[in-house]
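Participant: coords please:
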Amino acid sequence: MKYGRYITHSALITQSYDMTSHSSEVRLKALSLLRSGSRNADVARALNVPLGTVSYWLHVDRSKRGACPGPHNPRCPRCDGRPLDEAAYSYLLALYLGDGHIIQYSQHRVPSLMIACGDVWPGLMNECEAAVRAVFPDNSVCRVRRTGCHNVKVYSKHLWCLFPQHGAGKKHDRPIVLEPWQQRIVDTHPWKFIRGLVHSDGCRITNWTTRMVGGQKKRYEYPRYFFTNKSDDIRKLCSDTLTKVGVEWTTLARGSDPFNISVAKRPSVALMDIHIGPKY
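Facilitator: The predicted structure is shown next:
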């Protein structure tokens, strides 16, 4: 079933089956009609073939003939010296360290980057997609529906170049160290990096306590920020960057696990509110 321009996993499975179940004669007939200018939908109806299958056949045909729209060989800031939107990259790098992963299926020649964004924060999802588009201006970006969230997704053969922290296994089970060029970008755009970390694995909450004032119990509320990650290296990247921008922080252990970085002092919370604020 389709939702706008996004396709569910079950629909992709159906399309994959349909693409292999039609004879070469039908496919060649479809390509002949498409090359003559017929619309995808008209060809699908005429040949009783799913629209997604016709679109896929057209894409493959264009690729083989070098006729795909847009750049055929997207350039890379690391390999080709293409300009990089460093502010967007600093934010996207933090999102990747928190909720991102790179994967390459055997049937795909190009790996994909996916950033998981919760549906309860549509503004955050929009900001994530804008950052992906800014960092990969020559590549198509889409959202893949999942339960309670969407994966903001982009394919690029240069993902390894821009995210060298990729590796086998979970991030907290292996070293996460920024390369010098990445650290320079984070130092130049520290608030973008902190914003991405909070948007991925952080939150702004309101705590409360009670005090006796004049013999009466009064309730006091105060905001604070948390960043939670099991990786010692990623937490250190967060705390080091907070220190550089003048934010005071403490480690708050859950049991014996020091997985939480807390920002609770009023001046630091006020500074975070200027640059970060609640998720939205």
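Participant: For the rest of this, base every contact and every neighbour count on C-alpha atoms.
Facilitator: Will do.
Participant: how about the nearest residue to residue 52, chain neighbours excluded?
Facilitator: Closest residue in space to residue 52, ignoring its immediate chain neighbours: residue 15 at 6.3 Å, by CA to CA, 6 or more residues apart in numbering.
Participant: all helices of the protein, in order?
Facilitator: For the chain, the helices defined by DSSP state H cover 9-21, 24-35, 40-47, 51-65, 86-99, 122-135, 159-162, 180-188, 190-201, 232-244, 266-275.
Participant: now for those helices, which one comes closest to residue 222?
Facilitator: Closest to residue 222 of the helices of the chain is helix 266-275 (CA to CA; 8.3 Å).
Participant: how far is the closest one from where the chain is centred?
Facilitator: Taking CA atoms, centre = their mean, to the nearest Å, one finds the center of helix 266-275 at 26 Å from the center of the full chain.
Participant: swap in stretch 239-250?
Facilitator: Worked out by CA atoms, centre = their mean, stretch 239-250 lies 24 Å from the chain centre.
Participant: how long is it end to end?
Facilitator: The straight-line separation of the ends of stretch 239-250 (CA to CA, to the nearest Å) is 9 Å.
Participant: residues of it that come out buried?
Facilitator: For stretch 239-250, burial by neighbour count (16 or more other CA atoms under 10 Å) applies to 239, 241-242, 247-249.
Participant: what do you get for stretch 85-101?
Facilitator: Buried residues in stretch 85-101 (16+ other CA under 10 Å): 85-101.
Participant: Please enumerate residues in contact with that stretch?
Facilitator: Residues from elsewhere that reach stretch 85-101, judged by CA atoms under 8 Å, 6 or more residues apart in numbering: 113-117, 128, 131-132, 134-135, 163, 166, 171, 185-186, 189-190, 192-197, 199-201, 229, 234.
Participant: this one as well, want them side by side:
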Amino acid sequence: MEFRGATTRQKALDLIASGVANAEVARRLGVPVGTVGYWLHMDRSKRGECPGPHRPSCPRYDGRELDEAAYSYLLGLYLGDGHIIQYSQHRVPSLMIACGDTWPGLMDACHAAMQAVFPDNSVCRVRRTGCHNVKVYSKHLWCMFPQHGPGRKHERSIALEPWQQRIVDIHPWEFLRGLVHSDGCRITNWATRLVRGERKRYEYTRYFFTNKSDDIRKLCSDTLDKVGVEWKVTRRGKDPFNISVARKASVALMDTHIGPKY
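Facilitator: Down below sits the predicted model:
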């Protein structure tokens, strides 16, 4: 595409050199702000202006401390609405989580979790219609999210590695919150009941987690079992894609630790 051409890239660098902010450069040229930042970084690197030979470390292989609660939440988000991709013009892959503009608090929480898990990397937000992609580039994404692979998640096997399962066992509510924030909802249902011969309407709160992947739904239901939440499977048409939590005590427990999106 033209916006990735050398001419547009040089225009971006010239504008930055003249004092124009990255976001304004992105707006003028119609490119993602993350792309502008990447071009600036590569230009500085070629000129030897990057601060030192710093190489972001990996919690799995370099012994860097990992914010496990943030990782458990981010893992839930990734399994729901996240994907990892590496474009040919980039040396490193990127993790993107789609966050609806309706819930700015969720977007902030996703941004904060990404920054906590990858403290040496910059997190950005790329505007899309009705949502933003919260995005981070890192060479260690393959290490941190070994569930990546070709094709859609529900078309391949998804299983946690032992080190991931240990983190989820320690921080189950963060994992569930990430799943619900990505592919779940908290809604108010209503039904009618016959009371002393008179039909009355009553409302009740319910949580749903909806995902086509049998493996991801099982990760959700197994974690719900561990925290003492009762659940059942409901169907969308003929497909059992929904996990429902409707028991009053279980909903109260979910409200304490998760609550509605905001």
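Participant: just to revisit the earlier point, can you name the residues that contact the residue nearest to residue 52 of the first structure?
Facilitator: The neighbours of residue 15 of the first structure, taking CA under 8 Å, 6+ apart as the test, are 50, 52-53.
Participant: same question, residue 240 of the second structure
Facilitator: For residue 240 of the second structure, the contact set (CA under 8 Å, 6+ apart) comprises 233-234.
Participant: Measure how buried residue 61 of the first structure is and give me the count.
Facilitator: Neighbourhood size, residue 61 of the first structure [other CA atoms under 10 Å]: 16.
Participant: measure it to residue 170 of the first structure for me?
Facilitator: For residue 61 of the first structure, the distance to residue 170 of the first structure equals 38 Å [CA to CA].
Participant: Quick one: residues contacting residue 159 of the first structure.
Facilitator: Contacts of residue 159 of the first structure (CA under 8 Å, 6+ apart): 102, 111-113.
Participant: Would you format these as CSV with distance to residue 214 of the first structure and neighbour count included?
Facilitator: Putting those into CSV (distance: CA to CA, whole Å; neighbours: other CA atoms under 10 Å) gives the following:
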residue, distance to residue 214 of the first structure, neighbour count
102, 59, 18
111, 65, 18
112, 62, 18
113, 58, 21
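Participant: which of those residues does the second structure keep?
Facilitator: Of those, the ones still in contact in the second structure (both residues aligned by TM-score structural alignment, their matches' CA atoms under 8 Å) are 102, 111-113.
Participant: Could you dump these into CSV with distance to residue 44 of the first structure added?
Facilitator: Shown next, in CSV, are these (distance: CA to CA, whole Å):
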residue, distance to residue 44 of the first structure
102, 34
111, 30
112, 29
113, 31
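Participant: got the contact list for the aligned residue in the second structure for residue 81 of the first structure?
Facilitator: Aligned by TM-score structural alignment, residue 81 of the first structure pairs with residue 63 of the second structure. Residues near residue 63 of the second structure by CA under 8 Å, 6+ apart: residue 57.
Participant: Tell me which of the helices of the first structure lies nearest to residue 218 of the first structure.
Facilitator: Nearest of these to residue 218 of the first structure, taken as CA to CA: helix 266-275 at 19.5 Å.
Participant: Against which helices or strands is the closest one packed?
Facilitator: Using 3 or more CA pairs under 8 Å, 6 or more residues apart in numbering; DSSP states H and E as the contact test, the elements touching helix 266-275 of the first structure are strand 216-228.
Participant: mean shift between the strand it packs on and the second structure?
Facilitator: Once fitted to the second structure, strand 216-228 of the first structure is off its aligned match by 1.0 Å on average (mean CA distance after the TM-score superposition for the first structure).
Participant: Can you name every helix or strand that that strand contacts?
Facilitator: By 3+ CA pairs under 8 Å, 6+ apart, strand 216-228 of the first structure packs against helix 190-201, strand 202-213, strand 257-263, helix 266-275.
Participant: just the angle between the last one and helix 190-201, please?
Facilitator: With axes from the mean of the first three to the mean of the last three CA atoms, to 10 degrees defining the directions, helix 266-275 of the first structure sits at 90 degrees from helix 190-201.
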